[in-house]
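Trainee: below is the sequence, then the predicted model.
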Amino acid sequence: MSELRELQSNEELENVWDSTTEKPTLLFKHSTTCPISAAAFKRYQSFIESADDRVASYMVKVIESRDVSNQIAAKTNIKHESPQIFLLRNKEVLWHSSHSKITVDAINNALQRSE
């Protein structure tokens, strides 16, 4: 099972960004006040429960860690949405999605295409 870790600082984000050269990394941007985000986060957690250690799993609470959320948008050059998920590898975004398009199948498909 992959371990889900929360990013709360830009320094942590930089460390994760650098570690994407070691293995694929999922990064989920979550709004703790939004029911759509809560539903997508449950689907992300379902994926993580069935995932092995071949993928690293992170999340950012966009309200509580606004600066980290903004830094993700700046680093990826992708407009902020919430909920939003990114598949990162070698410091690049291989795939991203948002809202109801965040599903276990979509995440699995993105990972398979990245291998």
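Mentor: Right, received. Where do you want to start?
Trainee: hey, let's count contacts and neighbours off CA atoms from now on
Mentor: Noted.
Trainee: what separates the residue sitting nearest the centre point of the chain from residue 2, distance-wise?
Mentor: Central residue of the chain (Cα atoms, centre = their mean): residue 27, 1.5 Å from the mean position. Relative to residue 2, residue 27 is positioned 13 Å away (Cα to Cα, to the nearest Å).
Trainee: ok, second structure coming up, stack it against the first:
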Amino acid sequence: MNWNKLQEPQQLQTIKDESAQQTVLIFKHSTTCSISRATLDRLERNWKEEEMKNLKPYYLDLLSFRNISNEIANTFDVEHESPQVLVIKNGEVVYHNSHFGIDYKSLLPFAKN
């Protein structure tokens, strides 16, 4: 799985702009949380590049970039959780989930353009 690192608040505008052409996924990960680690591992194990080629994945390390997580909550009007996944299309969140609700099969429909 080829993650794009989300490390600058300005990237949120880029993500909104990109999402007009390609659906974007943001995965918010807490590096000290076992649930977050298990969820990330499960997603990465199941990820198939060919199936997900139309979904651009971004990875946010919550401990290093909590300010960006707060900005995501404000920008997309989605309450912060960890781990959390957001799917953005045309600048809007079309799907979000957290903890063990994050599932590869639930994300698959968003990779179909």
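Mentor: Now that the structure is in, tell me what you want to look at. Just so it is clear, the model here is predicted, and its values are computed rather than measured.
Trainee: mind checking the TM-score on these two?
Mentor: Here the TM-score for the pair of chains, by TM-score structural alignment, normalised by the length of structure 2, is 0.89; 112 aligned residues with a Cα RMSD of 1.8 Å.
Trainee: sorry, back to before: who touches both of residue 27 and residue 2 of structure 1?
Mentor: residue 57 (Cα atoms under 8 Å, 6 or more residues apart in numbering).
Trainee: how about the helices in structure 2?
Mentor: 11-18, 34-46, 66-76, 104-107 (DSSP state H).
Trainee: quick one: closest of these to residue 83 of structure 2.
Mentor: Nearest to residue 83 of structure 2, of all those, is helix 34-46, at 4.9 Å by Cα to Cα.
Trainee: what is the closest one packed up against?
Mentor: strand 23-29 (3 or more Cα pairs under 8 Å, 6 or more residues apart in numbering; DSSP states H and E).
Trainee: got the angle for the strand it packs on vs helix 34-46?
Mentor: 140 degrees (axes from the mean of the first three to the mean of the last three Cα atoms, to 10 degrees).
Trainee: to what extent does strand 23-29 of structure 2 diverge from structure 1 after superposition?
Mentor: Here the mean offset of strand 23-29 of structure 2 against structure 1 after fitting is 0.6 Å, by mean Cα distance after the TM-score superposition for structure 1.
Trainee: residue 62 of structure 1 against residue 31, yeah?
Mentor: Yes: at 5.5 Å, residue 62 of structure 1 counts as touching residue 31 under the criterion of Cα atoms under 8 Å.
Trainee: who touches both of the two?
Mentor: residue 82.
Trainee: for the closest residue to residue 61 of structure 2 other than its chain neighbours, what are its contacts?
Mentor: Excluding the flanking residues, the one nearest residue 61 of structure 2 by Cα to Cα, 6 or more residues apart in numbering is residue 29, at 5.3 Å. Neighbouring residues of residue 29 of structure 2 by Cα under 8 Å, 6+ apart: 36, 37, 40, 59, 60, 61, 62, 82, 83, 84.
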